[in-house]
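[1] Fold the following for me, if possible:
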Amino acid sequence: MDASGGTLTALFTDLERSTALWERDPVAMRAAQHTHEVALREVIEAHGGRVFKTTGDGVCSVFNDASRAVAAALECQRRLRTEPWGTAVPLRARMAMHTGVLESHGSDYFGRALNRVARLLAAGHGGQVLLSQTTADLAAESLPAGAALRDMGTHRLRDLERPERVLQLVHADLEAEFPALRTLEAHPHNLPIQLTSLVGRERELGELRELFDRSRLLTLTGSGGCGKTRLGLQLAAEMVEGFVDGVWLVELASLAEARLVAHAVAGAIGIQECGGEKPLQGVVSGMQAKRLVVVLDNCEHLIDGCAELAEQVLRKCQGVRLIATSREPLGVGGEQVYQVPTLALPTNGGVAAANASPAVRLFVERARLSRPEFAVTEQNAADLSSVCRRLDGIPLALELAAAKMRAMPIGLLSSRLSDAFGLLGNAGRGGRGGVVGGTPHHRTLEAMVGWSYQLLSGEERLLLRRLWVFAGGGGGGGWSIEAAEAVCNGESGVERSAVLELLTSLVQKSLVVFEDAGTAGRYRMLEIVRQFALERMREEEPASEGALRRRHLLYYLRFARGCERRLSGPDQGACLARLGSEHDNVRAALDAAAMPGIDARHGVRLATSMSQFWYIRGAAREGRMRLEDALGRCAGEGGNLHARATNAAGVLAWMCRDLETAKRWYEKSLGMWRGLGRRDKEAALLSNLALIAAETDVEESVRLNGASLALYEAIDDSTGTARAALNLGVLELRTGRLEDSLRHFGVALSVFERAQDALRQAITLENIGEARYRQAKLAESRAAFVRSFTIRSSLENHEGLAQTAMWLGMLAHRLGDAGASAALLGWSESQRKRIGSQVPPDVQVEHKRELEECRRSLGTEKFDSAWARGAGMERQELALLVAAEPSGVVAQMGASGVCYVGGNTRCITGQTYFHLVA
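    Presented below is the predicted three-dimensional model:
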């Protein structure tokens, strides 16, 4: 074949479990490996391909024609299946193909297509042949006789880039069934999609893998723009298979206080924030039994908080590994520090040196985003080398410079950079590149960002200076176009009608990043650009900062209040998602509300409006801290706002199991509402106080709830009546008055359905399911639990899902399907471990009994297998299991089927109630 670059199909192979085979029989394995390589090379070359690299356990080859690559892969697998290996077990190879633009460098090839095929190969199993969508499209019309392609769905590979549709080659001569692909979806994680590929970091990743294996705290240090975050994320993605409880990114850039670090970790991992422990203790307790990786990104401004967390985790959580990115080490015993270097620079101005340089490779790849034809040539190699050396191989600086290629040729870019950097002198170095963190590198990046800023129009500069006010990062940071138009407008601001066009221009210049989030795209700035924008605003218009923070605060106050009003109706799920996407901005707005010169009542309003979100999403500790701080700045205030806020504070304290404080807040709120003559709010507070009483005095709880219900009925408040009826029904359920409880649940459910209040429907249905379960009306019980599960799933109500799945698992065993029971109980337990919750005390005995009976029904081996299968299920697979009818339904339940365990008073815990936010 033609050895030059171009659009080529890469075929990679890899032997499965080769390390174990080498350890078992190195002599036989050495001979088998030689036979394997010779056989593959013969087949590949016979089909017009070229082997350009061997890895010991596999080969890397390229083809001009995708269909020839597919035919070669099929024949390679046939050959491997029939070869007499002489090893203890036959050799099995996984294979993968992807088509893209590759460039040749001597006898080697490079290009992002090779990274993609390597990640696709890592997703497969021995004997399996995988194709990317691109290769499949090219080869589909010319497949070998008897061959077909099976669609395996869309998957995220470990390069963190866009999802890839994966296809499997199917033929009678090949194995057909394999375990699930080893992609990111197979493991719990929250790693974000990366819009661009990781280039030129092969050596660094290899070094980091070795350090990760030796240390439980690995800190990547260096100044802004050197690529710490991208390297850390890639390292974490590569470790996902070894940590059953997942890999979790915690973005810290937008946090202003060290005490919020534990809250951020809890939110990222999904540890439920409840119980009487302090936030750090709760997070550490929630991780003690887990095997997971936590990536703490941008620690430098929260060193004390991150160091305290890391120290506790290293001492108490043996299965947890930490990857930190920071401009300085955390200073914790056992910390392994890795200083991230710049990208290696070309050793001279020639083509060969440029092609070999990771810095040039990154620049060229990013330049191709706007100029697809751009490549290294004899004519531009010297200028390319000059640009990369001038920018010291700093990744962010190279990306900003590459964005200029949209409007100027490389020669002009080189000369302009020389002019712009003239005062700095030549900071470039030959060889691999220096360690980022010294003054020259910081000055180089600062100059590059500054030059990019100078090239902007006046309106673009003004908008960039305004955008710093939005919280950085993803997962609650960044901003929407609506937010930018509202906040960056105003006196001396940008015209609302011009914001979208200006934002688009900033994206094209790589100063702002656009992320397509389905129907609502979001924008964000890298933290170093954000800090530059803040500094420029303080230099050029120092009087604007306070006004900008105030506009940001008022926008998110309006936003949160608008969402709050819709949290009890049909838009509940969408509002929860929107609040989640803006959580970091809300945090920033709450910080602004605490500043001098800003009305402190804004903080009370915002925290109160967020209280239901914090309650539903299990972030009660952070919410409680935020709301109590805001109330503390408005001591002695009264009126509607503080009556609402003190009730919300009581709800959050109750979620944290601080019942005495919750009662004090409720009583304070009750007194305010009575003084204001609000009987509807008085009824809500009586119901909330009833829930506090239920912990120790059920009779008093029933009395208070009855008073609440009577008051709601007297003022003809149907919604309030339904909420009080729900809570009263739960008390009746707990004391064995099942028919009374079902009557009250029926009243509540009909109102919640008319109001399209999804969360309260789910809570009520779960209680109906439990009541029917205790009456041995199992079909009706199952129908209620399935509806509750479906609703909770749509709301991402994690603790509720674990609870409902537990009931469905116990019910499945009663219905004769022990396999489904074990799987559902396994999934429920895995979720409880992840979020740090427990089986409620009042059903622990029952739960344990069902587990033991299910294990006896299946036998230990089958039970353990079904339990493990359930624990590893993705939500979609679990939903199919929940929806399926039990396979062994018991048609008639006798007296032995009654599930209720007697007793007059039982501890009342969990989320079967709903506190009323007055």
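[2] CA atoms for contacts and neighbours, from now on please.
    Fine.
[3] From the structure, what's the count of residues near the closest residue to residue 389 other than its chain neighbours?
    Nearest residue to residue 389, sequence neighbours excluded (CA to CA, 6 or more residues apart in numbering): residue 428, at 4.7 Å. Close neighbours of residue 428, defined as other CA atoms under 10 Å, add up to 20.
[4] again, but for residue 215
    16.
[5] so who does it touch?
    By CA atoms under 8 Å, 6 or more residues apart in numbering, residue 215 lies in contact with 334, 335, 336.
[6] Over to residue 22?
    Residue 22 touches 29, 30, counting by CA under 8 Å, 6+ apart.
[7] Next secondary structure after the strand or helix carrying residue 692?
    Element membership for residue 692 (DSSP states H and E) is helix 679-693. As assigned by DSSP H and E, the chain's next helix or strand after helix 679-693 is helix 698-714.
[8] helix or strand for residue 14, which one?
    strand 6-15.
[9] Oops, could you answer that again for residue 471 instead?
    Applying DSSP H and E as the criterion places residue 471 outside every helix and strand.
[10] next one: residue 500
    Using DSSP H and E, residue 500 falls in helix 499-508.
[11] from the chain's centre, how far out does the helix or strand just after that helix sit?
    Using DSSP H and E, the helix or strand that follows helix 499-508 in sequence is strand 513-515. Put simply, strand 513-515 sits 17 Å off its chain's centre (CA atoms, centre = their mean, to the nearest Å).
[12] Output the contacting helices and strands for strand 513-515.
    Judged by 3 or more CA pairs under 8 Å, 6 or more residues apart in numbering; DSSP states H and E, strand 513-515 is in contact with strand 522-524.
[13] ok, 10 Å please
    If you count contacts as 3 or more CA pairs under 10 Å, 6 or more residues apart in numbering; DSSP states H and E, strand 513-515 packs onto helix 499-508, strand 522-524.
[14] any idea how far the helix or strand following the shortest one is from the chain center?
    Remark: after strand 522-524, the chain's next helix or strand is helix 527-540, criterion DSSP H and E. Relative to its parent chain, helix 527-540 has a centroid offset of 28 Å by CA atoms, centre = their mean.
[15] just stretch 345-355 next, same as before
    For stretch 345-355 - counting by CA atoms, centre = their mean - the centre lies 39 Å from the chain centre.
[16] Now do the end-to-end distance for it.
    End-to-end distance for stretch 345-355, by CA to CA, to the nearest Å: 10 Å.
[17] Strands along the stretch 1-150 of the chain, start to end?
    In the stretch 1-150 of the chain, the segments counted as strands under DSSP state E, counting those that start in this stretch are 6-15, 50-54, 59-63, 93-105, 108-110, 129-132, 148-155.
[18] Excluding chain neighbours, what is closest to residue 7?
    Closest to residue 7 by CA to CA, 6+ apart is residue 101, at 4.3 Å.
[19] quick one more, to check against the first:
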Amino acid sequence: MAPQTAPARQNLPVESDSLIGRDRDLSDLLRLLEADRVLTLTGADGVGKTRLALRLAAQATAFFSDGVWLAALADAATRAEVAARICGALGITEEGRRDPLETLCDALHGRRLLLVLDGVDGVAPHVAEIGARLVASCPAVSLLTTGRDPLRIRGETVWRVPPLPVPPSAEGAEPAADGAMRLFLDRARTAVSDYAEAPEELAAVKRICRRVDGIPLAVELAAAWAGRIDAERIDAGLAAALESAGADGEGNGFPRSRVLDAVVGWSYGLLSGPERALLRRLSVFPNWCLELAEQVCADAPPTEQGRAEPPLAEAEVLDLLSALLDRSLITLTGEHQNRVRYRLPGPVREHARARLAESGEQEAVRVRHTARMIAVAEDLGGVALSSHAMPWNERFSYWDRALAEYDNLRTALRWSARHGRVRDGLRICAGLRPLWFTGCQFTEGREWAETFLAMDGGSQADDDGGPSTDALRGKAMVHLVELSWPRKRFDEAAEQVSRGAALCRPAGDVASVCLAKTLLAMLAAVRGGDAEARRLVDEVLELARSSGDLWHEAIALNVEGSLNARAGAFAEAEGRFNTALMIMRGMDHRWGVGTTLMAQGAVAEAQDDAQTADRCYREAMDIHRTIGAFPELAACLAGVGRIASRLGSAAQAYDYLGESLQLSHTTGQRGGVAEALASIARVAERQEMATEAARCAGAASALLETSGWSGPGSPRFPLSADTSGAGTSDETRAWWEEGRRLALEEAVELAASVAESGRMPRTRPAPSPSSATPRTALTPRERQIAQLVGEGRSNRAIAERLFIAPATVARHVANINRKMGFNSRQQIASWVTRHALSS
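    Alright, predicted model coming up:
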């Protein structure tokens, strides 16, 4: 059996402390979430919307068979970013020719899940558009969003999150009766176990809670100073801060945002000079690790007035971070690559940003931040395709680091675009090319490249020792064509890649010239100019070999191998692929090895060399599963499944093909679904399941046409599939056309049903449909499922109705087909109608 990848049920962060004072809210919200598909938690900043939403989502996991998924949108700025963050949270891979929202809707159409969209304020119109589309097209998807205001989409239920209850002015109330009081004491007693046991201290804590109006973040910020400052001094300090902000000393009737900002300002004022300097500089980060904070925030940059504060030494940063963490001014978000990650709560970050602007050091800190992001991007770009031998884990760690800093990279790109720093933006874009391409993040990569290519020279001169702006533009043009390949605008691509190469040549950018010529060769091949394509590939090989560029030499060999295979020169193709594979293995470039093996497996499969094809596909499958390259993994699974069928193991073939089908479907790859459907059709045809084979082939044909798919995530190694149907009879053509009319979900369910039926032993002739009556032939559960099939319900709908898994429904449907001699749901429905079967 194919090794299955067990899907996760949620991606929620681990909560670091308790949620206090929200028990009744949680109970009411859980009931709302069961009944309403769109629930928005609104309220002032710091009131606890995110914490409440995360706890609610965690408790609602049992309601959603396909899990609960968090997409943090607080730092998103564009529609493409919103879509990319949602797709990333759900593990959905972008299709190059389609709007990511369309892919998202298709992938989620039949899934029952909760999508948590946190911090939508800055992108509310985009979230409203995406949310409305999801609600309209995905009947089992629910949304839980947080923001200051409602989204105002159809069916939205709005829950305004109130502050925590505060103690009454009259004495005698128990601390446990007031949420704000309980929260303060809980946080304070983590530092001082017997804090506020004296009556006068309790009275001061009550005044503090009333003064900050029960705003949870304000309460926590005040409580964080317990143990250093007594309760009376905390109360007096807050009273003075609120009075200075224009409040009446208790915050009554004063806007909560102003109350919270005053509390943050009070806490900021209690910090030491180095702590204040670090906090305001940290505001440039969406999130960060210690190393990044040391690189960007240490050594105070000069202010606009030419003065410099006492230098902040790199060695001090860790202790200062710990102090700020103790003051609740920063929070932990988790760990990545053995590095602890931090972030600033939204209101704290806003206050720190304002202080950074006042300090006159904002531009200098931003420049340092951008410089670090350029280094991260260029490290990735330099190592990902480097010809030097390097352990794969070490090479892959650069991808992983870029993913960890992706929000920071986006921030640097936005700041560079806003301030006309074209060179900085182009350098980041060039470095991120491997991440965007292998991760199928085509839309976002294209948008950033187009943004900087459309700008004039900007405010930066070519005096930083790096490539010239023209050379960077040329590189970006070539990369843009690669990212735009799935859109198949070949005339436009040819012109742009030629202009890009012309800018790269004078700068001696051999790698970009090699890539440009490789793309031109592929464009020539698409247009039928194989001779021109071969000439260009030869030029790439000569240039790559003369410069020692092993990566582009291997890529050119792969393209040449594909051209030979297309011409039927399989021996020559095999030779090119073997040489490319030797180069990739020598570099220990696993992604390159995997994609080369896939091309080699396809050639072996075309020659009916099942053993070689199976070996290639299986090794590539293990590589792509390890590195998480899902489109490539799905293609490998399909290849292994097809070969298993040729080797006589239909059950094993269906196992692998079923995993390929489900992986492509859940990650939003219609082309991958089509490849799996076509492969299942071939296996079914060998089993003489002519009707279902033709229907699967028809569905695959329609999907291939609309998806424009040309291979698993890469234009270099297209896989072909014969999806024209089996045979030419009128009946077969009718089945094929019926398959073409199936919706995506219906096609997937059809293939799953065929796979279940095909796994059954077929040693005895199937009984005639009229040789058994419904009640004697089927079990009670099978009769119940047959009745629901007769009503036109899908496997998923039946599963939800009967509280069983869709896979269990598929097995029952397969048993019904086997027992009754059927091979389609339509036959089951007709039979149910004839016999008036009841459940």
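[20] returning to that earlier point: was I right about the residue nearest to residue 389 of structure 1 contacting residue 440?
    Yes. Using CA atoms under 10 Å, residue 428 of structure 1 is in contact with residue 440, at 9.1 Å.
[21] Residue 325 of structure 1 should be in a strand, yeah?
    Yes. Using DSSP: H, G, I helix; E, B strand; the rest coil, the secondary structure at residue 325 of structure 1 is a strand.
[22] Next, count neighbours for the alignment partner in structure 2 of it.
    Matched by TM-score structural alignment, residue 325 of structure 1 corresponds to residue 146 in structure 2. Using other CA under 10 Å, residue 146 of structure 2 has 30 neighbouring residues.
[23] could you point out which element follows the helix or strand that contains residue 810 of structure 1?
    Per DSSP H and E, residue 810 of structure 1 falls inside helix 798-814. As assigned by DSSP H and E, the chain's next helix or strand after helix 798-814 of structure 1 is helix 818-835.
[24] Only the buried residues of whichever helix or strand comes after that next one, if you could.
    Sequence order places helix 844-858 as the next helix or strand after helix 818-835 of structure 1, per DSSP H and E. Using 16 or more other CA atoms under 10 Å as the test for burial, helix 844-858 of structure 1 gives 847, 850, 851, 854, 855, 857, 858.
[25] Repeat that for stretch 761-777 of structure 1.
    Taking 16+ other CA under 10 Å as the criterion, stretch 761-777 of structure 1 shows 761-777 as buried.
[26] What of stretch 417-429 of structure 1?
    By neighbour count on 16+ other CA under 10 Å, the buried set for stretch 417-429 of structure 1 is 417, 418, 421, 428, 429.
[27] I would like the residues contacting that stretch, please.
    344-347, 386-393, 401, 411-413, 415-416, 434, 440-441, 443-444, 447-448, 450-451, 454 (CA atoms under 10 Å, 6 or more residues apart in numbering).
[28] what do you get for stretch 310-322 of structure 1?
    Against stretch 310-322 of structure 1 from outside (CA under 10 Å, 6+ apart): 212-213, 215-219, 236, 243, 245, 247-248, 280-281, 283-296, 304, 307, 323-324, 330-335.
[29] Of those residues, grab the buried ones for PyMOL.
    Here is the PyMOL selection string for the buried members of the contacts of stretch 310-322 of structure 1, based on 16+ other CA under 10 Å:
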select buried, resi 212+215+216+217+218+219+236+243+245+247+248+280+283+284+285+286+287+288+289+290+291+292+293+294+295+296+304+307+323+324+330+331+335
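[30] Which of the contacts of stretch 310-322 of structure 1 fall within strands?
    The strands, defined by DSSP state E, take in 217-219, 247-248, 292-296, 323-324, 335 from the contacts of stretch 310-322 of structure 1.
[31] Tabulate those in CSV, adding columns for distance to residue 789 of structure 1.
    Shown next, in CSV, are those (distance: CA to CA, whole Å):
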residue, distance to residue 789 of structure 1
217, 38
218, 40
219, 41
247, 26
248, 25
292, 27
293, 29
294, 29
295, 31
296, 33
323, 35
324, 37
335, 43
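[32] out of those, which one sits closest to residue 37 of structure 1?
    residue 247 (35.6 Å; CA to CA).
[33] From residue 90 of structure 2, how far out is the alignment partner in structure 2 of that closest one?
    Aligning on TM-score structural alignment places residue 247 of structure 1 opposite residue 68 in structure 2. To residue 90 of structure 2, residue 68 of structure 2 is 9 Å away according to CA to CA.
[34] Could you do residue 376 of structure 2 as well?
    From residue 376 of structure 2 to residue 90 of structure 2 the distance is 26 Å (CA to CA).
[35] Please say which of those two ends up with more neighbours.
    Set residue 376 of structure 2 next to residue 90 and count neighbours by other CA under 10 Å: residue 90 wins out with 24 against 21.
[36] returning to what we had before: which SS class is the residue nearest to residue 389 of structure 1?
    Three-state call for residue 428 of structure 1 (three-state DSSP): coil.
[37] Same check on residue 149 of structure 2?
    coil.
[38] what's the closest non-adjacent residue to it?
    residue 42 (5.5 Å).
[39] what's the matching range in structure 2 for stretch 740-747 of structure 1?
    Under TM-score structural alignment, the match for stretch 740-747 of structure 1 is residues 572-579.
[40] how much distance is there from the lengthiest helix in structure 2 to the middle of the chain?
    Counting residues, the longest helix found in structure 2 (DSSP state H) is helix 362-384. Once both centres are worked out by CA atoms, centre = their mean, helix 362-384 of structure 2 turns out to sit 23 Å from its chain's centre.
[41] Same check on stretch 348-358 of structure 1?
    On CA atoms, centre = their mean, the centre of stretch 348-358 of structure 1 falls 38 Å from the chain's centre.
[42] what do you get for stretch 137-153 of structure 2?
    19 Å.
[43] before we move on, the earlier item: want to throw the helices and strands packed on strand 513-515 of structure 1 into TSV with distance to residue 731 of structure 1 and mean neighbour count?
    Listed next are those as TSV, based on distance: least, CA to CA, whole Å; neighbours: other CA atoms under 10 Å:
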stretch	distance to residue 731 of structure 1	mean neighbour count
helix 499-508	54	17
strand 522-524	45	23
